[in-house]
Structures are given as structure tokens and as C-alpha cells.
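Engineer: Just to be clear, the model below is a prediction. Sequence and coordinates:
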Amino acid sequence: MVSTIKRKSLGFLNLKESDYLGKGRERACYIHPEDNDKVIKVVYKSSENLNQNQLEHNYLSFLEKKGVSFSHLSKCFGFIQTNLGEGYIFNRIKDFDGKTSKSFKYMVLNGVLSPNLEIELLNELKRYLIDNNIIFVDIALSNIFCQEVSANKYKLIITDGIGGKRTGLKSKLYLYSKLFTKYKVKKQLKRLEKRYQKVIKEGILKKTRLVSE
């Protein structure tokens, strides 16, 4: 379970270029300068109906109120003001040895795990999303991290892309219509499977993954 999801700002931080990790279509991600176990997502490209921090906050708050387990979701700790704008704090996904976990895309692309283990982990994640009726709307494998929880024991954790993409009717239906959400969950999981197969082919073409896999 997520510890707290606060809308109230938790203070102010000065983010530097050295804290930068990467960026998506709307948000940039930084290492928390005062806590190496956390990251901060800052919106760098916003619009009236597209603010991923607020949308994610609304959806995570909704899941928390429902008592949903956050076992396969990155835990969040509230908002904070930064020199680059308002940020949303999440835990940084790390392996049991303290190293930063790799994305599932990296693991699949490079054939790090056996095909059977990949499928087992992916099926476990799918069951979690179905059982808890959670929308994984941006199904990129780079939004899933593969955490080594103990030696050779792994778990997939979604770090981005849940809930709605923009403010509107669909984002409200995800909160208030179980029937629509169930339909959307199943639809997205089919897309996730196709994306997984696409990354496998990409790895084979790049010769980073064995053809026999």
C-alpha cells in the first residue's frame, strides 16, 4: 500500500542538471537531491487538459481509497515545489543489492531473463491489473521496471502510464465506471502483449537477443 498521497506541497527543492534521469512526452524525471531512494517527476510540457502529475495523483488517490495493493506500482509520496515547477515524488525502483533496476524493455531487448521467466512475470503483472481493475494506458515496456527482489527473483513494477492520458470523459469513466474500466483493462493488456512481442523482434533484429529465444 502506498504510504501517503498528499496534494499539499512538501516544501521546495532546487533540481540540478546532475539530478536529471530522463524524460517522457510531458514529464522529466530527476533523482531527489536529498533522498537517493526517490525520484521527482516534473512537468515540462503542459496544457489545459494534459497534466500528467495531476491525472496520476487523481488516479492513485482513487486506488488508495479503494484499498488497492500497490505491490506492482511505484509508491508516491506527494508533491513538492522545485525551481523547475511542481514535482511529484515517487520511490526509485532498486534491486535488493541497491542498484537501480532495469526497465523491462531493457531486459527483454537484451534477453537478460529466460523467455519462460519473462512470460511468467508478465502474466503475474496482467493478473494484478485485472484483479484490481487498474488501467495501464501507456503500455510501453520502458514504463515497467524489472526489480530483482532477491537473488534471481524478480517482480515487474509499473512506474508510469497508469490512469488517463488527459482530462476528459475517459479519465472520469476510469474512476466511476467499473464496466468501462474492465473493458479498457483487457484491451490494454492485449496491446501490452503485442508490444512485448514487438520488443522481442526488435532485440533479435539488433542481435542483442538470441533468435532461439
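Structural biologist: In hand now; what should we look at?
Engineer: alpha carbons only for contacts and neighbour counts from here, please
Structural biologist: Fine.
Engineer: in this structure, which spans are strands?
Structural biologist: Here the chain has its strands, by DSSP state E, at 9-13, 20-23, 27-31, 38-43, 76-82, 85-91, 102-103, 144-150, 153-158.
Engineer: Serialize those to a markdown table and add fields for distance to residue 65 and mean neighbour count.
Structural biologist: Formatted as a markdown table, these follow (distance: least, CA to CA, whole Å; neighbours: other CA atoms under 10 Å):
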| stretch | distance to residue 65 | mean neighbour count |
| --- | --- | --- |
| strand 9-13 | 20 | 14 |
| strand 20-23 | 29 | 13 |
| strand 27-31 | 26 | 20 |
| strand 38-43 | 23 | 24 |
| strand 76-82 | 14 | 20 |
| strand 85-91 | 18 | 21 |
| strand 102-103 | 28 | 19 |
| strand 144-150 | 24 | 21 |
| strand 153-158 | 19 | 20 |
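Engineer: here comes the other one, which I'd like you to weigh against the first:
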Amino acid sequence: MELLNEHYLGQGRQKVVYRHPCDPNLCIKIPKAKPRLLKSLKREIKYLKRHQQKLQFLSNYLGEIETNLGKGYLFSLICDHDGAVSKPLESIYSELDGLGEKVASMYQSLLKNKSAVSELEPCNILVKRWENGDYELYIIDGFGNSDFIKVCDFSRIFLKNKLTRKFRGLCELLDLPQSFLD
């Protein structure tokens, strides 16, 4: 698969993301050339495989693909009703009504399904807009348990503490109520 500059969507600290040249509903994440970053991506994929069927707000992992830039990882591309790539929460959160309820619902769903997040940041959450003005939040990065000793995978108490800490930080960044964390 040949990826060109015209397919480039963006990049974070660990990965560069391209739109799939043949399927507009997919993106390809290429890890930056550091071995520890590949380890992080593999860990995230492991958790996605385990949880993506239960959690509707995850970008689905669909497999590996060879590209001219190295091994790539296929994910569903989150797009708005008009086909535009959805925007990150960090850039539009002040425009959104009901954001506190959506974030609280995500927290409850992660807790119910015993799912951890490693980096719950506004840049790792996309806002998919529907034609009727409603929207959904999607986690596109930072999913899974990055702890060295993965106690959260086996203890609901530790998982709840971790999720509460992560969501408290997100709510503080976005100036959202935190009453759902009590």
C-alpha cells in the first residue's frame, strides 16, 4: 500500500496517521521509529481486540498492512455525517451541549466493562457529529492499561481509582462537573 502526502491526516507523539488510499472509512497508523512506541501500540491493540465489541466509542482495530512507510495498523476512521474527519475534542469542546453527560456515560461504560485508559486527553477523543446536531465521543488513542503491574485488569477497586483519576483530570481540563465521579 503506497501512502502519499495527500493521505496524511495528522500525528501525535507516537504515531503518524494516514487516510487509507482505497477506503475512505479507514485510516492507517504508522508508529514512529522508536521500539518502545511500538510496544505501546501493540499493548493498545491487545486491549482493543478484547474490548472493542463491548465499547461503541472506540475506533475499531482491523489488522496490519504493509505500506511504503513500514508496517501500518488499520483502524476505522471516525467521520461526521458529511464525510469530514471528526474533530478532536480539544478543539471544539466549548461548542458542545451535554458534554458532561457524554463524558459521564463513557466513564460508566468503561467501569462496567472493566476497561482501562492510559491517556485520557482531549486530543485522543474525537467528536463525531450527526446531521440532527447530536454527537458521539470516540477514543482514538490511549486505550488500555499501561501500568507495569496491571492490577487494574484484575481489581475493580483499582480500576475505579484509575478511571476516576483519569476522568477527574479530563473534567478539570474541560471545566466539566465531576459529580459522577463521587
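Structural biologist: It's in. From a predicted model like this one, the values you see are computed outputs, not experimental measurements.
Engineer: Need the TM-score from the superposition.
Structural biologist: Laid over one another, the chains give 0.85 as their TM-score (TM-score structural alignment, normalised by the length of the second structure), with 176 aligned residues with a CA RMSD of 2.2 Å.
Engineer: about what we covered before: any idea which of the strands of the first structure gets closest to residue 191 of the first structure?
Structural biologist: Residue 191 of the first structure lies closest to strand 144-150 among the strands of the first structure, at 14.3 Å (CA to CA).
Engineer: so how far is that closest one off the chain centroid?
Structural biologist: 12 Å (CA atoms, centre = their mean, to the nearest Å).
Engineer: cool, stretch 50-59 of the first structure as well?
Structural biologist: Relative to the chain's own centre, stretch 50-59 of the first structure is displaced by 13 Å; criterion: CA atoms, centre = their mean.
Engineer: How about stretch 139-147 of the first structure?
Structural biologist: With CA atoms, centre = their mean, you get 6 Å for stretch 139-147 of the first structure.
Engineer: quick one: it aligns where in the second structure?
Structural biologist: The aligned range for stretch 139-147 of the first structure in the second structure is 120-128, by TM-score structural alignment.
Engineer: need the helices for the second structure, in chain order.
Structural biologist: 35-51, 89-92, 99-112, 156-174 (DSSP state H).
Engineer: Same list (the ones you listed) but as CSV, adding mean neighbour count.
Structural biologist: Formatted as CSV, the helices of the second structure follow (neighbours: other CA atoms under 10 Å):
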stretch, mean neighbour count
helix 35-51, 16
helix 89-92, 16
helix 99-112, 17
helix 156-174, 17
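Engineer: Nearest approach to residue 129 of the second structure belongs to which of those helices?
Structural biologist: Residue 129 of the second structure lies closest, by CA to CA, to one member of these: helix 89-92, at 11.2 Å.
Engineer: Give me the helices and strands touching that closest one, please.
Structural biologist: strand 125-129 (3 or more CA pairs under 8 Å, 6 or more residues apart in numbering; DSSP states H and E).
Engineer: what span of the second structure lines up against stretch 27-37 of the first structure?
Structural biologist: Going by TM-score structural alignment: stretch 27-37 of the first structure matches residues 15-25.
Engineer: Reformat the helices of the second structure as CSV; add distance to residue 122 of the second structure.
Structural biologist: Formatted as CSV, the helices of the second structure follow (distance: least, CA to CA, whole Å):
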stretch, distance to residue 122 of the second structure
helix 35-51, 18
helix 89-92, 5
helix 99-112, 11
helix 156-174, 7
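Engineer: and the gap between residue 146 of the second structure and residue 43 of the second structure?
Structural biologist: 8 Å (CA to CA, to the nearest Å).
Engineer: before we move on, back to that, between the helices of the second structure, which gets nearest to residue 118 of the second structure?
Structural biologist: helix 156-174 (8.1 Å).
Engineer: Using the aligned residues only, give the average distance of that closest one to the first structure.
Structural biologist: Overlaying the first structure shows helix 156-174 of the second structure at a mean distance of 2.0 Å from the equivalent residues (mean CA distance after the TM-score superposition for the first structure).
Engineer: how big is the angle separating that helix from helix 99-112?
Structural biologist: 160 degrees (axes from the mean of the first three to the mean of the last three CA atoms, to 10 degrees).
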